[in-house]
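> this one's sequence-less:
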């Protein structure tokens, strides 16, 4: 019998210290994901250096060349080798990591870039007699040499990832990488309106192509920021946005948030900054969405550029290698500030709607202004909003509109002025009703143009706001049905309605089980007038399903009220008298958020007289 072969044990893995080159490449992989992230690190260094002008150039999507030049304070010649070593920085002394006031503080950007390409650093420190230059590639570092440079610093990176070819294969096309660079530079530029920025594609050195040119924007916070945002997001953004400036317990939120009618089909225009640093923070994005929940449908997304200033010890900016995420010490405080500030601004906008319906409004209908700074502030704030109409004929007709029924006008007093000589309130924001067309659109004349109102969308918002006010005050009053209505729905819908019966009762909707999949509807909100019970309950059941997915009792109740408002509104196809139309206009002027319906669509469009004249070639 042959003896069994001895069992060979695998060799134990050997723990070894990686060499400096491997360490730098690993660090580079965390900091430099693509050309855009390299440019981000370099531009942030320039901003930290106090630059007033930054020039960025790239070739082949940043794969062949990246160059960032600035006029900042520069680096002394004897400090260049240290600047290219890992964990060397002038922005942190290493004793207090809770007081970070700069963009870069790890000292990894320059050595990481040198580890994955050929990096040349040229700088002239403020007050130095001449500039100096140093080149590094991997572990090979050259010597410091004199150079020609008037001021500031130039960082040039050639052959990104040439030292790590595997990483190069995972980069996208030149066009895609160039677009990422463009987006990164635009976000950084938003937070620095006082800095001039030039972005160029120098793939063809003989014919460099200017991608972005932004002049320094002087002025106060909102003037300079408004012009910078208009240049980056689009001139129509500040025209259709609300200035935000709110503080709470040491935190401050500033910036611009667009009107709900100026929304997008995707969350592609949401720019958030913490202490000047662009971030993609889930808490802030969620708060932004929550603030617009009551004025936008679920398939629309708000547009905003918001800047949150937080004491350094209340935020950790070091939780992500690329510093794209942050962690707040008190997330509830931050969320409350964002949601509260935006909701207050939206309510203060009153009936104001966008001058463009999203991006689709005809260019000929977009108002112009002779003063560039005028559009960058709201036309009026909540404190300046038109007062609610005084008791009178318009208010009496408003009651008729709320119920959806036409009531007879009371007789006018004998001493009332002759209607032919009575002055017309053309100076009111929404003017005077002149006609109703297609039984759905109210045409009104203003002092300097005209307004076209979607009667159903407008009244839907008014009913919704009235329902919310009643709920907040003492509950929505109901009206007993003379004959209760039995409604049969599917099993799931019936179950949702019965589970929410107690909440619905507080909203003026009384129902009870009637056996099987049927419910008996005994009471409906008085404000709605006569409604189709089955259609109303089916819509509310859908709202309950959506509210369960979205979460939050308040959101669920608001969704229910929104569905109710739709059923109690002036319907399309209903003819309205002049008094009714004017009552609708006056109530819109006095109601917050009436510039858009419950789904974020505009309730009216305003055309200035000069817009109309342009359509007919008079201008």
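Arrived safely. Because the structure is predicted, anything quoted here is derived from the model rather than measured.

> only C-alpha atoms for contact and neighbour calcs from this point on.
Noted.

> Enumerate every residue touching residue 400.
Applying Cα atoms under 8 Å, 6 or more residues apart in numbering to residue 400 gives the contacts 406-407, 580.

> In JSON lines, list those residues along with secondary structure.
Shown next, in JSON lines, are those (DSSP: H, G, I helix; E, B strand; the rest coil):
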{"residue": "406", "secondary structure": "coil"}
{"residue": "407", "secondary structure": "coil"}
{"residue": "580", "secondary structure": "helix"}
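
> just the buried members of those?
Buried by 16 or more other Cα atoms under 10 Å: residue 580, out of the contacts of residue 400.

> Now do the strands in the stretch 301-450 of the chain.
Counting by DSSP state E, counting those that start in this stretch, the stretch 301-450 of the chain has strands at residues 304-309, 315-316, 327-328, 432-437, 441-446, 449-454.

> what helices or strands is the third one leaning on?
In this case it means strand 327-328. In terms of contacts (3 or more Cα pairs under 8 Å, 6 or more residues apart in numbering; DSSP states H and E), strand 327-328 is packed against strand 315-316.

> Give me the contacts around the strand it packs on.
With Cα under 8 Å, 6+ apart as the criterion, strand 315-316 contacts 98, 326-329.

> If you rank these by neighbours, which is first?
Most neighbours among these, by other Cα atoms under 10 Å: residue 326, with 19 neighbours.

> So that one is in contact with residue 281, correct?
Yes. Contact criterion Cα atoms under 8 Å: residue 326 and residue 281 qualify, at 6.7 Å.

> about what we covered before: what about the strands of the stretch 301-450 of the chain, which gets the closest to residue 178?
strand 304-309 (22.6 Å; Cα to Cα).

> So which other helices or strands are in contact with the closest one?
So strand 304-309, by 3+ Cα pairs under 8 Å, 6+ apart, packs with strand 251-258, strand 270-274.

> let's bring in a second one:
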């Protein structure tokens, strides 16, 4: 078959297949165009899930009459100079309108501030009509009817009307977070409307918009983030570890105002919460990354949802470090969702904890070590030198006294703690966790503050304290390693072998000794003693994959921390152990001084705080 040039309509339909996946994709492109035009009010009207009708109206600066034909022509744009690396707008390719027009019946009507009236132009399946006068206010209206009528095969892949409408609303919500000063309205034939009033451009306006989209529960349980490194700024809000979700749909990330779904950023958020959330739970976040456009490539995918950073390792380090610092500095702070769920449980027909975003069943209560892990613990104890300042006696998985320094004399004779047995000091009442008043069911410490009641899970709380102390002891110096009698040779692609060799010093700190063994192999001479017997080949390959994806070697650290978590679980105060008043208060004070003590190693909350005002409402006093 002879080579021939495709027609303009076919070229636009091919482009539409990349850019226009569903009605929500049309809304995304048109709303971004409105924002680039300086609009402060954007209205979206839909019918038939967006397949019958999509109308986006804005009050931006409009398109002049003599540029309407260019606006619907391929690769025509006012947003891009000759420098492809200097992209400061949401759109820049000049593909959206011609692509949409090639698969639908499109009408573009616009009026500039100095024009006497509006003008419109139409595109019907790729056929362009003449420009003509039309009534209209300042700004632009783009109406799209019968989407995909020119490519009916695409209609077979559409979901239900309700699902497509929900996707449109979610697109508008996601964009709206980054533009708090803009008013967004979405309406449909059932008259359901999303109405997001505009706020100021400052941080307060940003938080108000986040509350509109993500709910007051999030803002009540959010921590502000503001960090900078190498001219890259990270700011926004993240949730407390005890306020999480079963999926990552409520993680909103923006790069220079552009909503993105980047796997490296998602991995960095998971890494920051690694020690405080279980694997099946996800943090809630609204994060913004700002940097010079020359250091990020947004021209990776036609939908512009993916980005590539010039220094991905630096951006990842900023996210992980910035978020971990915020979590560490948050101090002792409970999630309000747990208290709300507790209060609701007392009301007849009240909301269940799950309906408030609190899912205790999703948290693993206790990690049980495997036979291999138990052997690894014994090997690790034998490898530790007493001179190192850290020891793990053989009679218990872990003696908490040495690293915690605030001895809880668990082995001493203890009495049943009863309320009001010990006078309460006013100084203790002012502490965040207050003064211990009782122990109930031999596991829960009931404490009193000036204006609240605190219930602490003694096992979960002490588990976190032991874990943090053990991690500090483990990572304060190079980990003990065990030398292999015969070095294990692992065959790898040359690139993977080079990456591992580059990170050899970091790996050595964790007890893994590797070195190059020819162009496509790695020789492993030492492994971390704490891991015991392990699949060296699989470990090395996992590390190579992670370094290739994220330029980090966190897989090894995660495995070591998992062992530490198991040791902490079995070396902490057990459920059913009676504590004296001074022991309970010592535990509370240590929790207040330990970062991340609001959750245990498995992500469960360690305590719940119920305000006195909430208790009084339960009894009808307010």
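Received, thanks. For clarity, every value in this text was computed on a predicted model and none was experimentally measured.

> Mind checking the TM-score on these two?
Scored against TM-score structural alignment, normalised by the length of structure 1, the superposed chains reach a TM-score of 0.77; 509 aligned residues with a Cα RMSD of 3.1 Å.

> before we move on, the earlier item: so which of the contacts of residue 400 of structure 1 is the closest to residue 200 of structure 1?
residue 580 (58.1 Å).

> If we ignore the residues flanking it in sequence, what's nearest the aligned residue in structure 2 for residue 153 of structure 1?
Mapped onto structure 2 by TM-score structural alignment, residue 153 of structure 1 lines up with residue 140. Spatial nearest neighbour of residue 140 of structure 2, chain neighbours left out: residue 110 (4.2 Å); criterion: Cα to Cα, 6 or more residues apart in numbering.

> The one you found matches what in structure 1?
Per TM-score structural alignment, residue 110 of structure 2 is aligned with residue 123.

> ok but that match is inside a strand, no?
Yes. According to three-state DSSP, residue 123 of structure 1 belongs to a strand.

> follow-up on the earlier one: and the helices and strands packed on strand 304-309 of structure 1: which comes nearest residue 168 of structure 1?
That would be strand 270-274 among those, by Cα to Cα, at 29.1 Å.

> Contacts for the helix or strand that comes right after the closest one next, please.
Toward the C-terminus, strand 270-274 of structure 1 is succeeded by strand 277-279 as the next helix or strand (DSSP states H and E). By Cα under 8 Å, 6+ apart, the list of residues contacting strand 277-279 of structure 1 from outside reads 103, 187-188, 191, 271-273, 323-326.

> and strand 277-279 of structure 1, which stretch of structure 2?
Under TM-score structural alignment, the match for strand 277-279 of structure 1 is residues 258-260.

> cool, and stretch 559-566 of structure 1?
Using TM-score structural alignment, stretch 559-566 of structure 1 pairs with 562-569 in structure 2.

> how big is the offset of the matching stretch relative to structure 1?
For stretch 562-569 of structure 2, the mean deviation from structure 1 after alignment is 1.0 Å (mean Cα distance after the TM-score superposition for structure 1).

> Show me how far that stretch is from its chain's centre.
A distance of 25 Å separates the centroid of the chain from that of stretch 562-569 of structure 2, by Cα atoms, centre = their mean, to the nearest Å.

> likewise stretch 69-89 of structure 2?
32 Å.

> got it, and stretch 539-551 of structure 2?
22 Å.

> now swap in stretch 58-76 of structure 2 and tell me
Stretch 58-76 of structure 2 sits 37 Å away from the centroid of its parent chain (Cα atoms, centre = their mean).

> That stretch aligns to what range in structure 1?
Going by TM-score structural alignment: stretch 58-76 of structure 2 matches residues 70-88.

> Need the distance between the two termini of the matching stretch.
20 Å (Cα to Cα, to the nearest Å).

> Contacts for that stretch next, please.
So stretch 70-88 of structure 1 is contacted by 24, 46-47, 49-55, 89, 106-108, 110-112, 114, 121, 123-126, 128, 131-134, 144, 151-154 (Cα under 8 Å, 6+ apart).

> Contact partners for residue 159 of structure 1?
Residue 159 of structure 1 touches 63-65, 117-118, counting by Cα under 8 Å, 6+ apart.

> Try it again at 10 Å.
62-66, 116-119, 168 (Cα atoms under 10 Å, 6 or more residues apart in numbering).

> Check those residues and tell me the two furthest apart.
119 and 168 (16.6 Å).

> And the residue nearest to residue 513 of structure 2 when sequence neighbours are not counted, how far from residue 447 of structure 2?
Leaving aside its sequence neighbours, residue 513 of structure 2 sits nearest to residue 526 (Cα to Cα, 6+ apart; 4.6 Å). Look at residue 526 of structure 2 and residue 447 of structure 2: by Cα to Cα, they are 48 Å apart.

> So these two - more neighbours on which side?
Comparing residue 526 of structure 2 with residue 447 by neighbour count (other Cα under 10 Å), the higher total belongs to residue 447, at 24 against 21.

> unless I'm mixing things up, the more buried one is touching residue 429, no?
Yes. Between residue 447 of structure 2 and residue 429 there is a contact under Cα atoms under 10 Å: 8.9 Å.

> Next, name the residue at the spatial heart of structure 2.
Centroid check for structure 2 by Cα atoms, centre = their mean gives residue 251 as the closest residue, at 4.3 Å.

> Now for that one: which residues touch it?
174, 214, 238, 245, 261, 266, 269, 282-287.

> if we can go back for a sec, quick one: the residue nearest to residue 513 of structure 2 and residue 509 of structure 2, what's the gap?
Going from residue 526 of structure 2 to residue 509 of structure 2 by Cα to Cα gives 11 Å.

> Give me the common contacts of the two.
Joint contacts of residue 526 of structure 2 and residue 509 (Cα under 10 Å, 6+ apart) are 480-481.

> Tell me which residue of structure 2 matches up with residue 184 of structure 1.
Match for residue 184 of structure 1 (TM-score structural alignment): residue 171.

> now that match: how far from residue 453 of structure 2?
42 Å.

> So between the two, which is more surrounded?
Taking other Cα under 10 Å, residue 171 of structure 2 and residue 453 do not tie; residue 453 has more neighbours (20 against 17).
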